[in-house]
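> What follows is a protein structure lacking sequence information:
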C-alpha cells in the first residue's frame, strides 16, 4: 500500500520553460513578476491555447516568499507596507514574530464570486456586541504578495472588475460596513484572461490593465504535434517531464530574481522618455497610464536582459503590449493588433 504524502498529493504543474510558443504572453507575465507596478496583464485569445496552464506555471516557477506564521494576509516579516494591522502593531512593539517560507500564492477568482467573497466580510454583530473587529479575509487577502487570476474576466461583473483593479493599483483593500472600516495590504499581480468571441471588456477597464497580450492557436503542424506529444508525456508521467526541465526552470528563476534586484538601478534616458510620450500622444492615448506603463515595462525588460540602461530595442519589445489596448474609443471597435503602434514607434524612434 502506498502512503499519500503531502508532496504526492500536490497537483503537478506544467513547467513554464516547457511551454512552446505564446512568447508574447510569457514575456508579459515575466515582466509583471519582475515589476508588479506594471499593473497586471490581460490575456485574450482562442480557447485551448494554454492560458491557464501558462499562468499557473509562472506562479509555480517563482521563488518562495517569507511570511509571518498564522497571518491571513501573507504579511512580510519586515516590510510595513506588506503587513496586516496586527502584524504591524506587533512589529512596532518589538514582539518577535515567527516566520515560514511558502510558495507564491496563486489565487483563482471564480466567475460567480460575490463582493464579500472577494473583499472579505466584517462580523457586525460581534463588533457591536463585544466591540471587537472580526474580519473574515477574502480572496484579495489570500492573493497578497502573489498572483490573482481571473479566467473569463470579460464575463465578470464590471463592479467586481473595478474592485480588483482598484486594489491592484493601490496595493490595499478597504472593507467598510456600518461605520466600521478594515484595511489590509493587497499587493498582487492581476492576470485576466478571456476569449474575444465571448465579449470584450469596456475600454475604461481595459486601460487599467498594464499590458494586453494576444494569443492565437498555433498554425504550424510540426509545432502542433510537438505540443500534443509534450502534453501527452506530461499526462502520462508528469514528474519525468518536470525533471527534464529542472535546469531551465532554475536558470529562469535565477534570472527573474536578478532582474528584480537590478530593477531599481536601471536607467532610462530623458530623450527616450520624451519619445515614448510622443508615441502615446500621436496614438491619441487617453491619460498618462500608457506612458508610465511603457517606461516601467522597458526598465523591467532591460533588467531581465541584464542591462544597466534601457535601449530602443527594449522599448520596441514592450510598447505594443503596453499600448495596443489603449487605442479604442468605441466599445464596439476591435482591439488594434499592434501594427498601428509599431508603425508610429518606427516613425518616431527609427
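Received, thanks. These numbers were taken from a predicted model, which means no experiment stands behind them.

> Only C-alpha atoms from now on, for both contacts and neighbour counts.
Noted.

> What are the boundaries of the strands in the stretch 1-150 of the chain?
41-45, 65-68, 99-102, 106-108, 120-122, 135-137, 146-151 (DSSP state E, counting those that start in this stretch).

> which one of those strands lies closest to residue 317?
For residue 317, the closest of these is strand 41-45, at 15.4 Å, according to Cα to Cα.

> From the contact counts, what lies against the closest one?
Other elements packing on strand 41-45 under the criterion 3 or more Cα pairs under 8 Å, 6 or more residues apart in numbering; DSSP states H and E are helix 23-34, strand 188-194, strand 211-215.

> can you pull the buried residues of the first one?
Along helix 23-34, these residues count as buried under the neighbour rule (16 or more other Cα atoms under 10 Å): 24-34.

> would a markdown table of the helices and strands packed on strand 41-45 with distance to residue 167 be doable?
Below are those laid out as a markdown table (distance: least, Cα to Cα, whole Å):
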| stretch | distance to residue 167 |
| --- | --- |
| helix 23-34 | 16 |
| strand 188-194 | 9 |
| strand 211-215 | 17 |
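
> mind checking which of these is nearest residue 258?
Across the helices and strands packed on strand 41-45 (criterion: Cα to Cα), the nearest stretch is helix 23-34, sitting at 9.2 Å.

> Residues in contact with the closest one: which ones?
38-41, 43, 54-55, 58, 189, 211, 213-215, 256-257, 259-260, 263, 297, 300-301, 304, 321 (Cα atoms under 8 Å, 6 or more residues apart in numbering).

> just to revisit the earlier point, turn the strands of the stretch 1-150 of the chain into a markdown table, including mean neighbour count.
As requested, those are exported to a markdown table (neighbours: other Cα atoms under 10 Å):
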| stretch | mean neighbour count |
| --- | --- |
| strand 41-45 | 25 |
| strand 65-68 | 19 |
| strand 99-102 | 13 |
| strand 106-108 | 19 |
| strand 120-122 | 19 |
| strand 135-137 | 16 |
| strand 146-151 | 24 |
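
> how about those in JSON lines, adding distance to residue 249?
Below are the strands of the stretch 1-150 of the chain laid out as JSON lines (distance: least, Cα to Cα, whole Å):
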{"stretch": "strand 41-45", "distance to residue 249": "22"}
{"stretch": "strand 65-68", "distance to residue 249": "17"}
{"stretch": "strand 99-102", "distance to residue 249": "18"}
{"stretch": "strand 106-108", "distance to residue 249": "18"}
{"stretch": "strand 120-122", "distance to residue 249": "35"}
{"stretch": "strand 135-137", "distance to residue 249": "33"}
{"stretch": "strand 146-151", "distance to residue 249": "19"}
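
> got another, please set it beside the one above:
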C-alpha cells in the first residue's frame, strides 16, 4: 500500500521539527520519517559532557523558547533532548520514529519515498537527515595497522572509558578541542591532541549568539553582492566554552602537528619521533547523509546538492534543510534552522497550490 501526503520530511531532529512546525502553520498534510527510535535527533547520541555554545533562550526552535536548565548557563545535551521531545509533543507533529528511508525517486508528477516501513507518494520532500550518521575518517597511512582502539566523535562518551590510557585526539575543531579537554581535565587519562594546523580559538566572549549573527550578516552581504568578509571562519575554529578555556589556561590543551602515520603501537611524526597509544579518537567531521537521494542524481563533484536557498536546483520538489550554510545561514544550529525552514514551507505551499 502506498501512502499519500502533501509533504514528506525525512529526519526528525531539530531541522525536521522546525520544518514540521512551519508546514503545520501552512495547513499542509505531511509526515516526518525519522530513523531514530526516540525523539531528540543526534543530541541523544552526544558525549556525556557536551553543552551548547549558547544560553537556552538563544538556542530555540520557532514558536517555543527553550527553557533554562537549572544551574547551567549553557544547557547540556540531555536538556536539548528533553526540549526536542517536548517540542514534538507540544505541536503534535506526526513523527514516525524507527522509520529509515532508503530512497527518493521521481514518479511522474510526484516523488516516491521508499522506507523500511512503507512507501509514500508526495508532492514535495524536505530532506533533513543532517550529518551525524555519516562520520568522516581520513585516509591516514597505517590506519589499518594500529592495534589499539579507533573511535570517531560519534563513539565517544566519557573519560571513564580511557582511565590510565594514552589517547590521541585528532582534530582542530570544536569536537576535537572539547573531547581533548574532557579527557585532560579528568586527570586519569594521558592525552595528546594533534591538529592539521595550529588551533584557532575564538575570543572568550564569543558564543553561539555572536556566531549566528556573523553567519547571518555574511549571507545577507553575499546576497546583496558585497564582498565576502569570511563569516564565522574568519573569527576562528574553536569556541572557548568553559571546559576548553579551563584546559587551555591550565596548559593541558597544547596541540602537536598532525602525525605522518599510524603504526601498530601508536603514531609516528614526520621527524621520526614516535608515541605509543592505546586509542585514537578521530574528531574529523562529517559528510551530509544524502544516500537516500542518490536515485535523483543531483550531487555535484563536491558531494553537495546545488540549491537555491533550500530548494534543489535539479529537482524543485526537493528541499534540503539543516546541512550547513549551503542550505541556509547557520541552518545546522537550533537557532539558525527556523528561518530556512519557514522559507522551505513557504515555497512548498506555493508549489502545492499550483499542483
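Arrived safely, thanks for sending. Everything numeric in this text was worked out from a predicted model, so none of it was measured.

> care to give me the TM-score?
The TM-score (TM-score structural alignment, normalised by the length of structure 1) is 0.29; 179 aligned residues with a Cα RMSD of 7.1 Å.

> mind checking which of the helices and strands packed on strand 41-45 of structure 1 is nearest residue 163 of structure 1?
Closest to residue 163 of structure 1 of those, according to Cα to Cα: strand 188-194, at 11.7 Å.

> Which neighbouring elements make contact with that closest one?
Packing partners of strand 188-194 of structure 1 (3+ Cα pairs under 8 Å, 6+ apart): strand 41-45, strand 146-151, helix 158-170.

> Past it, which element shows up next along the chain?
Using DSSP states H and E, the next helix or strand after strand 188-194 of structure 1 towards the C-terminus is helix 203-206.

> Just the buried residues of that following helix, please?
Neighbour-count burial for helix 203-206 of structure 1 [16+ other Cα under 10 Å]: 203, 206.

> I figured residue 7 of structure 2 was touching residue 30, is that so?
Yes: counting by Cα atoms under 8 Å, residue 7 of structure 2 sits close enough to residue 30 to count as a contact (4.6 Å).

> Compare these two (neighbour count), which wins?
residue 7 (27 against 22; other Cα atoms under 10 Å).

> tell me what the helix or strand that one falls within is packed against?
If you go by DSSP H and E, residue 7 of structure 2 is part of strand 2-10. Here strand 2-10 of structure 2 touches helix 14-25, strand 30-34, strand 118-127, going by 3+ Cα pairs under 8 Å, 6+ apart.

> Determine the angle, from 0 to 180 degrees, between the first one and strand 118-127.
Spelled out, it's helix 14-25 of structure 2. With axes from the mean of the first three to the mean of the last three Cα atoms, to 10 degrees applied, the angle from helix 14-25 of structure 2 to strand 118-127 works out at 100 degrees.

> Give the buried residues for the helix or strand encompassing residue 85 of structure 2.
In the assignment (DSSP H and E), residue 85 of structure 2 maps to helix 77-90. Residues 77-81, 83-88 are the ones in helix 77-90 of structure 2 that count as buried (16+ other Cα under 10 Å).

> quick revisit: name the residues of the strand holding residue 7 of structure 2 that are buried.
4, 6-10.

> same thing with stretch 221-240 of structure 1?
Buried-residue list, stretch 221-240 of structure 1, by 16+ other Cα under 10 Å: 227, 230-231, 234, 238.

> Could you identify the most distant pair in these?
227 and 238 (14.5 Å).

> Let me see the ranges of the helices in the stretch 1-150 of structure 1.
6-9, 23-34, 51-61, 85-92, 115-119, 124-130, 139-143 (DSSP state H, counting those that start in this stretch).

> The third one packs against which elements?
Helices and strands touching helix 51-61 of structure 1, as assessed by 3+ Cα pairs under 8 Å, 6+ apart, comprise helix 23-34, strand 146-151.

> Compare those and give me the one nearest residue 193 of structure 1.
Proximity to residue 193 of structure 1 (Cα to Cα) singles out strand 146-151 among these, at 4.9 Å.

> Just want the angle from the closest one to helix 158-170.
Computed by the same axes, to 10 degrees, the angle separating strand 146-151 of structure 1 from helix 158-170 equals 160 degrees.

> just checking, what packs against strand 146-151 of structure 1?
Under the contact criterion of 3+ Cα pairs under 8 Å, 6+ apart, strand 146-151 of structure 1 touches helix 51-61, strand 106-108, strand 188-194.

> quick one: residue 176 of structure 1 and residue 204 of structure 1, what's the gap?
For residue 176 of structure 1, the distance to residue 204 of structure 1 equals 25 Å [Cα to Cα, to the nearest Å].

> again, but for residue 53 of structure 1
In this view, residue 53 of structure 1 and residue 204 of structure 1 are 28 Å apart by Cα to Cα.

> Check residue 231 of structure 1 too.
Residue 231 of structure 1 is 38 Å from residue 204 of structure 1, by Cα to Cα.

> And the buried residues of strand 2-10 of structure 2, which is closest to residue 220 of structure 2?
For those, the nearest to residue 220 of structure 2 is residue 9 (27.1 Å; Cα to Cα).

> among the helices and strands packed on strand 2-10 of structure 2, which is nearest residue 186 of structure 2?
Proximity of the helices and strands packed on strand 2-10 of structure 2 to residue 186 of structure 2 was assessed by Cα to Cα; the nearest stretch is helix 14-25, lying at 31.1 Å.

> Between strand 2-10 and the closest one, find me the angle.
Using the same axes, to 10 degrees: helix 14-25 of structure 2 against strand 2-10 is 120 degrees.

> in helix 14-25 of structure 2, what counts as buried?
For helix 14-25 of structure 2, the neighbour count (16+ other Cα under 10 Å) marks 14-24 as buried.

> helices or strands next to it in the packing?
strand 2-10, strand 30-34, helix 77-90, strand 118-127, helix 338-353.

> same thing but 10 Å
strand 2-10, strand 30-34, helix 77-90, strand 95-97, strand 118-127, helix 338-353 (3 or more Cα pairs under 10 Å, 6 or more residues apart in numbering; DSSP states H and E).

> helix or strand right after the shortest one?
The helix or strand immediately downstream of strand 95-97 of structure 2 is strand 101-107, counting by DSSP H and E.

> just to revisit the earlier point, redo the buried residues of helix 77-90 of structure 2 as a markdown table? Include distance to residue 193 of structure 2.
Formatted as a markdown table, the buried residues of helix 77-90 of structure 2 follow (distance: Cα to Cα, whole Å):
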| residue | distance to residue 193 of structure 2 |
| --- | --- |
| 77 | 24 |
| 78 | 27 |
| 79 | 29 |
| 80 | 28 |
| 81 | 29 |
| 83 | 33 |
| 84 | 33 |
| 85 | 35 |
| 86 | 38 |
| 87 | 38 |
| 88 | 39 |
